[in-house]
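Visitor: structure for the following, please:
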Amino acid sequence: MAGFAWAALTVMIFSGWFVVTRFGVTRELRIWDIAALRFGIGAVLLAPAIVRRGSRLSAAAWGEGLLFAVLWGVPFVLVVALGLKLTSAAQAASVAPTLMPVFAGVFAWGFLREPQGRLRWFGYGVIATGLGCLVRAGAAVHGAPDALGIVALVVAAAMWAIYTLLFRRSRLTPIQSAALICVWSTALYLPAYTFFGLSRFSLASPGEIALQALYQGVLMSGVALISYNRAVSLLGPSAATAVIALLPAAASLLAIPFLGETPSPAEGMSIVIIVLGVLLASRHAPARRVSTNRV
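Guide: Model (predicted):
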């Protein structure tokens, strides 16, 4: 139950993130500003967890953190933000979080030899079917989605799934992983962001900057990273990622009052199908059989 509680908190924050990020990239701020706020503020808040006396990490841990930053740091945010700019909050929240558990299950089965069980495979199939219906229903109402935007979101889903599987096998704590992602992302990204003069903060209103700073820097880089890592630790990667697939429903509801993006009845039914797939895919996988030889 604790694992599902952490996953539910993550869903709440992530669903709002798709809405808030699309709100930002369709106004004065750009993708580059969103990434700078997210990881710059996150690094300031979380750096003490890995640099204070008595908590120094090994070189191997820093290397692992660099890999995590590549998978779920600035590159991930930039790819998702590109998908958000070219599609919509509902479409982006439907593709990336929905395909992520499917990728995680397939990767875990193919590379880690972790059995998934018939119900989980069926759940993955239902999730993928619901996603296909959702994209098709959205195209009938809003027009065909941008191909580059969809590809960007699919790539983001694969990156998210790989990070999830690697973190499950890591010895880093949820806070350490979140801190390393933010610190590495800031160290590698902010110099280029400053050198090339990518900032548009002078064009945005103080309220818009404050909203993005709070959501990107505090909630996403701090609370959501830690809560998601905690959910993965308690539930396992397959179950945790399956719960995250509930994001389309939450994000679609939030997009109605804040962005005026109302899903059609067909899109609503597709989301229901995805939720049913989540319920199946989040079930415990069968234990791996261990052969015993009698003497």
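Visitor: okay, CA-based contacts and neighbour counts for the rest of this
Guide: OK.
Visitor: ok, Phe196 to Trp32 distance?
Guide: Separation of Phe196 from Trp32 (C-alpha to C-alpha, to the nearest Å): 11 Å.
Visitor: for Thr129, that is, sorry about that
Guide: 34 Å.
Visitor: more crowded one of the two?
Guide: Taking other C-alpha atoms under 10 Å, Thr129 and Trp32 do not tie; Trp32 has more neighbours (19 against 15).
Visitor: check the secondary structure at Arg171 for me.
Guide: The three-state label given to Arg171 by DSSP: H, G, I helix; E, B strand; the rest coil is coil.
Visitor: how near is it to Ser227?
Guide: Arg171 sits 17 Å away from Ser227, taking C-alpha to C-alpha as the criterion.
Visitor: now do the same contact list for Met159.
Guide: 71-72, 76 (C-alpha atoms under 8 Å, 6 or more residues apart in numbering).
Visitor: now, which of those sits nearest Ala89?
Guide: Using C-alpha to C-alpha, Phe76 comes nearest to Ala89 of these, at 16.2 Å.
Visitor: in contact with the closest residue to that closest one other than its chain neighbours, which residues?
Guide: Counting by C-alpha to C-alpha, 6 or more residues apart in numbering, Phe76 lies nearest to Ala156, which is 5.9 Å off, once chain neighbours are set aside. In this structure, Ala156 makes contact with 76, 79-80, 96, judged by C-alpha under 8 Å, 6+ apart.
Visitor: here is the second sequence; please produce its structure so I can put it next to the first one:
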Amino acid sequence: MRDGRDVQGYGALAATVLLWSSFALSSRAIGTSSLTEADAALVRFAVPLLVLAPLLPRTLRALVRERTATVALVLVGGLPHYLLFALGARLTTAGLTGLLVPGTVPLFVTLLLLGRQPVPPRRVAALAAIVAGVAASATMIDAGASAAGIAVLLLAGAAWAVYTLGLQRTWLQPLEIAVTVAAVSTLGALTAALTGAMPSHLLTGAVRPGDLLGFALLQGIGTGLLSTLCYAYAVRRLGSSIAAVGGALSPVVTALVAIPLFGEALGLGLTVALVLVVAGVYVFNTAPRKSRRARRTPGFSGELVGA
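Guide: As a prediction, this is how the structure comes out:
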């Protein structure tokens, strides 16, 4: 029975890695589709909102009991993070997009908590490897990536770190978090499109049905629902360390798939960056943690990437 559960856990983890990679790859493809960033955001958040709509009353009751500051931290992981991710993907490559955002989250979380908790030497070494990997990614400027794009991706990583801290503080349950982020982000994207703050082809009927269906499946269902459920299942079956380390393989998968899909090259700069960042994430997530009480939702990991 144990072996069966392990097989199911590794299957869920493999599905998570593929879904996270599909998020980075599909975000990179926004520029070649008939959707704008606002359209893609609407699809990404409106689809899971429709699926989880029956949970809205329960979520509203839970939000009344939650602190406003904590809710604000959680919401940073919605539309703000998505738009930064999409813009960074347009200005760089799929390989860098899949690497820099999830890879720098441990670094930014540590910086945000600097002085509040000690950082073990092993994690310091891991963070140094991540910083070195980010520096190596700079060699790709003018080779499919721009300095502005790399900077935007780093901001997206910082936004996800803020979201991660919000997850650690909130009493909201996972599905309540998903409903909250999806509802507010949908309203934000819709407002931006209706007011003309961001262009929209979806509202004018200029979107190709195939593009709409593809993004609804990959980002709305895949990233919005399935990746979260698969990752949570993998954590339960395999433990958080194995799941986190397995999740670190997502940038590698993204970079490899981007070669035939977008014609990107796996050059020396990206290879070095991949090795350093993935190694840093591996060491960071496998470093021993001191036992401490934390306000974390039971059974929910705050290390998810790509929502």
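Visitor: sorry, back to before: looking at the contacts of Met159 of structure 1, which is nearest Val223 of structure 1?
Guide: When those are compared for distance to Val223 of structure 1 (C-alpha to C-alpha), Trp72 wins out at 14.8 Å.
Visitor: aligned counterpart of the closest one in structure 2, please.
Guide: In structure 2, Trp72 of structure 1 lines up with Gly77, judged by TM-score structural alignment.
Visitor: how close does its match get to Pro209 of structure 2?
Guide: Applying C-alpha to C-alpha, the value for Gly77 of structure 2 to Pro209 of structure 2 is 28 Å.
Visitor: so for these two, which sits in the more crowded spot?
Guide: Taking neighbours as other C-alpha under 10 Å, Gly77 of structure 2 and Pro209 compare with Gly77 leading, 26 against 10.
Visitor: picking that back up, more crowded one of Arg171 and Ser227 of structure 1?
Guide: Higher neighbour count among Arg171 of structure 1 and Ser227: Ser227, with 24 against 11, using other C-alpha under 10 Å.
Visitor: check contacts around the nearest residue to that one once chain neighbours are set aside.
Guide: Closest residue to Ser227 of structure 1 apart from its sequence neighbours, by C-alpha to C-alpha, 6+ apart: Trp6 at 5.3 Å. By C-alpha under 8 Å, 6+ apart, the contact set of Trp6 of structure 1 is 227-228, 230-231.
Visitor: mind telling me what element Trp6 of structure 1 is part of?
Guide: Assessed by DSSP states H and E, Trp6 of structure 1 sits inside helix 2-25.
Visitor: list the buried residues in that helix.
Guide: Of the residues in helix 2-25 of structure 1, 3-4, 6-8, 10-25 count as buried by neighbour count, 16 or more other C-alpha atoms under 10 Å.
Visitor: coming back round to it: and the residue nearest to Phe76 of structure 1, how far is that from Leu78 of structure 1?
Guide: Distance from Ala156 of structure 1 to Leu78 of structure 1, by C-alpha to C-alpha: 9 Å.
Visitor: next one: Thr21 of structure 1
Guide: For Thr21 of structure 1, the distance to Leu78 of structure 1 - C-alpha to C-alpha - is 11 Å.
Visitor: which residues in structure 1 does stretch 207-224 of structure 2 align to?
Guide: Going by TM-score structural alignment: stretch 207-224 of structure 2 matches residues 204-221.
Visitor: the matching stretch: which residues count as buried?
Guide: For stretch 204-221 of structure 1, burial by neighbour count (16+ other C-alpha under 10 Å) applies to 208-209, 212-213, 215-221.
Visitor: equivalent analysis for stretch 96-103 of structure 2, please.
Guide: 96-103.
Visitor: list the contacts of it.
Guide: Residues outside stretch 96-103 of structure 2 that contact it (C-alpha under 8 Å, 6+ apart) are 21, 24-25, 28, 85, 88-89, 130, 134, 137, 150, 153-154, 156-157, 160, 248, 250-252, 254-255, 270, 274, 277-278, 281, 305-306.
Visitor: cool, stretch 125-142 of structure 1 as well?
Guide: With C-alpha under 8 Å, 6+ apart as the test, stretch 125-142 of structure 1 has contacts from 91, 94-95, 98-99, 102, 144-145, 263-264, 266-267, 270-278.
Visitor: and if we set it to 6 Å?
Guide: Outside stretch 125-142 of structure 1, the residues that touch it by C-alpha atoms under 6 Å, 6 or more residues apart in numbering are 266-267, 270, 273-274, 277.
Visitor: make JSON lines out of the residues you listed and add neighbour count, distance to Thr164 of structure 1 and secondary structure.
Guide: As requested, these are arranged in JSON lines below (neighbours: other C-alpha atoms under 10 Å; distance: C-alpha to C-alpha, whole Å; DSSP: H, G, I helix; E, B strand; the rest coil):
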{"residue": "Ala266", "neighbour count": "16", "distance to Thr164 of structure 1": "31", "secondary structure": "helix"}
{"residue": "Glu267", "neighbour count": "25", "distance to Thr164 of structure 1": "28", "secondary structure": "helix"}
{"residue": "Ser270", "neighbour count": "25", "distance to Thr164 of structure 1": "26", "secondary structure": "helix"}
{"residue": "Ile273", "neighbour count": "20", "distance to Thr164 of structure 1": "24", "secondary structure": "helix"}
{"residue": "Ile274", "neighbour count": "32", "distance to Thr164 of structure 1": "20", "secondary structure": "helix"}
{"residue": "Gly277", "neighbour count": "28", "distance to Thr164 of structure 1": "19", "secondary structure": "helix"}
